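Asks: Okay, sequence plus prediction incoming.
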Amino acid sequence: MRVLKFGGTSLANPERFMQAADIIEKAHLKSQAAGVLSAPAKITNHLVAIVDKAIAGESFEQNLSEATDIFHNIINGLHAANNKVDREGLLALVEVELKQIQGVAQEAAQSKSLPDSVAATIHCRGEKLSIAMMQAWFEAKGYEVTNINPVEKLLAVGSYLESSVDIAESTKRVDANAIPQKNIVLMAGFTAGNEKGELVLLGRNGSDYSAACLAACLNAECCEIWTDVDGVYTCDPRLVPDAICLESMSYQEAMELSYFGAKVIHPRTIGPLVPLNIPCLIKNTGNPEGKGTYIDGNINDDGLKVKGITNLDNVAMFNVSGSGMQGMVGMAARVFSSMSKAGISVILITQSSSEYSISFCVPAKSAEKALSALESEFAHELLEGCLNPIDVIKDLSVVSVVGDGMRTAKGIAARFFSALAQANISIVAIAQGSSERSISAVVPLNKAIEAVKATHKRLFSNKKVVDMFLVGVGGVGGSLIEQVKQQKEFLAKKDIEIRVCALANSDKMLLNENGLDLDNWQQDLENATQPSDFDVLLSFIKLHHVVNPVFVDCTSAQSVANLYARALKEGFHVVTPNKKANTSSYAYYQEMRENARQSQHKFLYETNVGAGLPVIENLQNLLAAGDEVEKFEGILSGSLSFIFGKLEEGLSLSEATLLAKEKGFTEPDPRDDLSGADVARKLLILAREMGLALEFEDIEVEGVLPKGFSEGMNKEEFLQVLPELDAEFNKRIEAAKAEGKVLRYVGSIVNGKCRVAIEAVDSEHPLYKVKNGENALAFFTRYYSPIPLLLRGYGAGNSVTAAGIFADILRTLHGGAQ
């Protein structure tokens, strides 16, 4: 005998109902089968709502009507598939049952109450009708059916709405030997009978438990739970799409997972199966060929030390503490006795080794009742001040990691807690059982899903995911997008995925939590209707519980740079070539770094200086190793490097500037380059990296242009008057040449002073040969002297800058703040 239980989603419509029937029939042809059925999906909710609304004096007609429609749809579908199905008889039965429910509800509306004994008979009516429809289907196909009445055969002890089955007595009543071998067996789930013969319920979603009880009574070869997923997953696949479907697990693992919130199996299901060593198989009605998850008494070493991650939401934590608890015998017993007397289930317990406090969690719905019970139990101690006022923390979730293999595996707890820390999730309490089969962390409710995602990623996935939010899609941003597309396959081989979840320009943005399609991103962004709004981005990462969001700013806007401190505080990594943030006030400079440190997120800006050259990283490594920069000199502008190289070749200043503009080296208005302000910003960034607390105003700047030159002119007018400076510049060039020197536009840091100016350098100088758009940075340090550490290469261009940004984005995958 095999027992097969089908949940509401497996019976929701005619197609699924017949699919469930087909599975029962095929099982019966191999070995006699017993089907245990829930109510069709949504029916029990409607029946409970009818009772609740009636008592509250609200209209329940819509619920009654929708329930009727569900039953009629299934019956009509069954009859359409097999006209031997007793359609009229079933419709008449539904009418009788629902009219009776309507009558009871009307009485409840009058009295404003309904006894639990009567409510129980209403709540389970869906299961009764499921059995009637399934029996009619099989009888129409010529099968004989044995319908086990659970009220008569399953003896239960407890309340009308939640009872437990006495397996020993129920086994005698069921009497497997009395059931003909040729018969298909059916039984309604969710219900049993008490010693008075009254109908009682086995708790909400108790049909799994019903099936396990019947399997035990029949000593079945297997108890199969058919549902709408392929088996038990390492976590809820709706939260984590790459959750793994487990092939097997032990009874103990299944009980721990279900206790701590796994939805696929009812917490009490395993209990009746264990004494008889009856395996339980979780299968998908929609995928009957799938393997499912096999649960038995064996501890299976299948390579997975952890079998699952769960979140039990909506709990409240109580902290009973005070000096009066130290050395006081029986305090813990009184705490938990008071909970027992109040009928409150305690979910998790933790106690400090000093005996100063006991903390425990209960369902949030029981919080007020629990507080009242504790205050009553310890009224004297609270009055005398031996105990502190009882502390209650609400809106919590218990996130648990479960697995038999954890007992022998080292480092599971460390990886669990480090995953939470990296996701910036605070831990309220921790508990671990002596079996070492589970570790639980109590976290804020609004962080529970994020905690599950982060933990699953750390324990189960080799894939590293970056969720990129890109602001600025011009030259550099556009090149970055193309590089992300080009590198997709290469990164996939290294288990790295970069999902571009947002693209934004100054006006509008595109969002998709699973990553945007980048094939037509320009057109898609042009057609977007969502205005650009940083608050929307913040809401987005919280709504979708994004684990590794990276805010990438490829603009040069101060307004975007002003968002970095907040972005870091709210859980973003920040990657940017935009120099405005690092050259804002020193107070803001420090705020960004403090927020990065506090949130354990990275602020990366390698491309602020030297574009793709590894300047910042090398400087940071030098300083971290104990070196000290004694002097710095560098050519920090690709455009000015090009211009001064052409001056050396004999071009005039105006000719060299116009050529640089034509080749795209300069900004649209070359005065932005010739002013020296951009070089000054880069120099300030380097100075601050060296520990100098300077402001932008502290940089001494000699521009290429005299002060006030071309003031009030547009860029076209400026280019027309620029030749006026050629003669003066030619004199400086010739004077330098006479000394065997060339002119270079140099940023220097000496004795804590920063200066940007035109300098004449000789052939021995490290910057002498740097021209044609190259950048060069010479660091004279305690270790690198008299020959400096020299970094040299092309430091401008969209592709080079984008590559540097790309490298920074990949660095966010490694832990720790920066």
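Replies: That came in fine, so what should we check first?
Asks: C-alpha only now, for contacts and for neighbours.
Replies: Fine.
Asks: Pull up the distance across stretch 276-283, start to finish.
Replies: Here the two ends of stretch 276-283 are set 21 Å apart, with distance taken as Cα to Cα, to the nearest Å.
Asks: cool, stretch 232-246 as well?
Replies: Stretch 232-246: ends 6 Å apart by Cα to Cα.
Asks: for it, which positions count as buried?
Replies: Along stretch 232-246, these residues count as buried under the neighbour rule (16 or more other Cα atoms under 10 Å): 232-236, 240, 242-246.
Asks: what's the answer for stretch 484-499, then?
Replies: Buried residues in stretch 484-499, counting neighbours by 16+ other Cα under 10 Å, are found at 484, 496-499.
Asks: Repeat that for stretch 454-462.
Replies: Neighbour-count burial for stretch 454-462 flags 454-460 (criterion: 16+ other Cα under 10 Å).
Asks: Select, from those residues, the two members most distant in space.
Replies: Among these, the pair separated by the greatest distance (Cα to Cα) is Ala454 and Phe460, at 10.1 Å.
Asks: Any idea how many residues pack against Ile393?
Replies: Other residues near Ile393 number 15, with proximity taken as other Cα atoms under 10 Å.
Asks: Also Val465?
Replies: By the criterion of other Cα under 10 Å, Val465 has 19 neighbours.
Asks: Presented hereafter is structure B, for comparison with structure A:
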Amino acid sequence: MKVLKFGGTSVGSVKSILSLKKIVEKEARQQPVIVVVSALGGMTDKLLYTAQLALNGDQGWKTEFDAMVDRHHKMIDTIISDPSSRENLFNTVDSLLDQLKSIYFGVFLIHDLSEKTQDAIVSYGERLSSNIVATLIKGTKWFDSRDFIKTERVNDKHTLDSELTYKLVKKAFADLPRVSLVPGFISRDKTTERTTNLGRGGSDYTAAIIAAALNAECLEIWTDVDGFMTADPKVIKTAYTINELSYIEAMELCNFGAKVIYPPTIYPVCVKNIPIKVKNTFNPDNSGTVIKQKAENDRKPIRGISSISGTTLITVTGLSMVGVRGVNRRIFTTLADNGISVFMVSQASSENSTSIGVRDQDAKRAVEVLNKEYEKEIETGAMFPMHAESNLATIAIVGENMKHTPGIAGKLFGTLGRSGVSVIACAQGASETNISFVVEGQSLRKSLNVLHDSFFLSEYKVLNLFICGVGTVGGKLLEQIKSQYEELKERSRLKLNVVGIASSKKAIFNRDGIDLNHYHELLEESEPSNAEKLKTSILGMNIFNSVFVDCTASKDIASLYQDLLEHNISIIAANKIAASSEYENYAQLKQTALQRGVLFRFETNVGAGLPIIGTINDLKHSGDKILKIEAVLSGTLNFIFNELSAKVPFSETVRRAKEQGYSEPDPRIDLSGTDVVRKLVILSREAGYRVELSDVKKELFIPSDFFNSTEEEFWKNLPSLDESFEQKRKELEAQGKKWRFVATLDHGETQVALKAVDHNHPFYNLEGSNNIVLLTTERYKEYPMQIQGYGAGASVTAAGVFANIMSIANI
């Protein structure tokens, strides 16, 4: 025998109620079933709302009542085809509705709504729906649950009398028909015989009581979801159904906001070791979630994450609490006597403060009664008035696999810390199946997402990328992300989610990800933006695992880095401005990233995709010391001097460098040595030296007048240098030498200069736009370490940025 319970959504529409019929009839062919049903979806709220209208003397109660009548009539007309059955059902339903109308009219006349009357009113929802379902399924016997579900008054509340109820249930179902139909939720006081109920969600409880009393094979809860989810799917789109849970895990998840089943449902069947199946009326073929004594070990450290928004944390504190017996008893007794539920407790080991979590709607009352309880202590200064902090959220990670597993709490708080989420209070029981903690309400979404990712509950690890700059490098990067997207998902279980794209004038954002096939069109249609709006939008999204990727050369964008890092957003910069700015700013950015547990990566600032900065850092971290750096760091200048020949004058080589994308948009940045100086400063700093831009000695090869004119004048005057360059080139060629623009760090001294090197020098055969770096260290003193390769070009730079992104993903 099975007990099947169907919730309000399962009887809320014609489609769902016909699905219910099919499910029950299929099960009934195998064995007897007892079906417990809730009121039509939303009906209990409607019954209570109408009662309030009547209590307030509002004639609108009649309109609401007529709407209820109409809804039930339409349901009957639609689903009951047999004329005789339909007529009998109408008689039963209309009789109940007439009774209900009389009660409402009485409330309206005398302006009084007692608990007894309200309990009677809400009982009609289940009494009506159960008669409709009983008529729909042929051969069904209807039972009035009030005849065997009995309550008693305990501490001014209706509480189940388990012993009497179990005895009456066994008696009522001594002879089981093929299908038994029972209204859930409602009950009857064992002494007064008045109608009572088991509380909101009580239909689940009714089903569990019957299943336990009759030792059912299984309790099935049919609802509108496929089962328990690893997290709230409205917040975490990657949440999925949990196949199996233990009773303890299910109870913990329910107590902390998972509204799949009513928490008291679990205890009666747990005692009898009866499994619970949670299934979807709208998707009956899905296997759902099975709750049993011992769930299968899937090796994941936790089963799921649950949360309660609208939390207030009340702190009871005072020196008089230390070592005094009964202080906590007074706290919880006072709150219980006033009907206030506490769902989390956190106490300092010093005993001078206890923090309790309550719902926001209970906070004001809780503070009032606690201040009254400790009124004398507060007056004498032995205790402080209650401190309440609202608009918080409570999160619980749940799983029996956490038992005796070292590092779970460390990983939890470390993960939250790196995401910029501050934990206000926390609690963990000795059972080790639940770690609960309180955060600011605005951090709830980010917290849930990052924990879902970090504890392997998500199918993919997600990096949320903000790409700034869609020119040569940014455009190539977006192409590379698009081309690698599916492969990374399949091979590395990594999802690169581009949630923001900004050009120099416009920006677009989408938390769910931007379609990279059409981002150009989306940018064109978007609102104007600037650096400040960009920062506001990024911080406002407050999204987890955020990475800001700067593919611009903008000073305004570089100025955003500090704020972004302080909000735990990692930064990858192709932009050289920040890392080569004042040393104090550079050091502060590095320190902020370290303190916040995020990354500030700028590998492509020097050498495009070459692993130069990474290699320097690896040498330093291994205990080596950088003594000297000699490098050709400008792919643009190397390209220019390699292209220079008797047939190709200097001005033409500069033009080719720009056309082929090797130079900055304004090639004077390269020709002035500014770009190389910045790169040398960055390398020097990464090597451990405090160097400013002004410290670098410059020996340039173009007159300063060329850099003070407009860009148009620069291009016009550039050919005037061709003759002198050709003359010097011939002299070098005769000597067997070549020009190289060399950056040098030598024991803290820095210089950039155009130098002539012969065929014995490692720089001599440097081709095209290649870069080369020689690192002389304490370990590599006699034979310097050499790094060489493409050092310019949008594709290789974008690839270097992509590699930085992947380095964050692999942490």
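Replies: Received the coordinates, thanks. It should be emphasised that the depicted structure is a prediction, and the values quoted were computed from it without experimental measurement.
Asks: Need the TM-score from the superposition.
Replies: Structural agreement between the overlaid chains, expressed as a TM-score with TM-score structural alignment, normalised by the length of the second structure, amounts to 0.91; 807 aligned residues with a Cα RMSD of 3.1 Å.
Asks: before we move on, back to that, identify, from the buried residues of stretch 484-499 of the first structure, the entry nearest to Leu613 of the first structure.
Replies: Leu613 of the first structure lies nearest to Val484 out of those, by Cα to Cα, at 19.4 Å.
Asks: excluding its backbone neighbours, what's nearest that closest one?
Replies: On the basis of Cα to Cα, 6 or more residues apart in numbering, the spatially nearest residue to Val484 of the first structure that is not a chain neighbour turns out to be Ile498, at 7.3 Å.
Asks: Equivalent analysis for Ala608 of the second structure, please.
Replies: Once flanking residues are discounted, Ala608 of the second structure sits nearest to Thr797: 4.4 Å by Cα to Cα, 6+ apart.
Asks: Aligned to the one you found, what sits in the first structure?
Replies: Residue correspondence, TM-score structural alignment: Thr797 of the second structure in this structure matches Thr801 in the first structure.
Asks: which residues touch that match?
Replies: For Thr801 of the first structure, the set of contacting residues under the criterion of Cα atoms under 8 Å, 6 or more residues apart in numbering consists of 476, 577, 607, 611-612, 795.
Asks: Next, count neighbours for Asp70 of the second structure.
Replies: Counted with other Cα under 10 Å, residues neighbouring Asp70 of the second structure total 12.
Asks: Quick check: it vs Lys625 of the second structure, distance?
Replies: Asp70 of the second structure sits 85 Å away from Lys625 of the second structure, going by Cα to Cα.
Asks: and what of Cys218 of the second structure?
Replies: From Cys218 of the second structure across to Lys625 of the second structure, the span is 70 Å (Cα to Cα).
Asks: picking that back up, got the buried residues of stretch 454-462 of the first structure as CSV, with secondary structure columns?
Replies: Supplementary listing: those in CSV, determined by DSSP: H, G, I helix; E, B strand; the rest coil:
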residue, secondary structure
Ala454, helix
Thr455, helix
His456, helix
Lys457, helix
Arg458, helix
Leu459, helix
Phe460, helix
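Asks: Going by distance to Lys99 of the first structure, which of these wins?
Replies: The shortest distance between Lys99 of the first structure and any of those, using Cα to Cα, involves His456 and amounts to 49.1 Å.
Asks: could you measure the equivalent of that closest one over in the second structure against Arg596 of the second structure, distance?
Replies: Under the alignment by TM-score structural alignment, His456 of the first structure pairs with His452 in the second structure. Summarising the geometry, the distance separating His452 of the second structure from Arg596 of the second structure, computed by Cα to Cα, is 20 Å.
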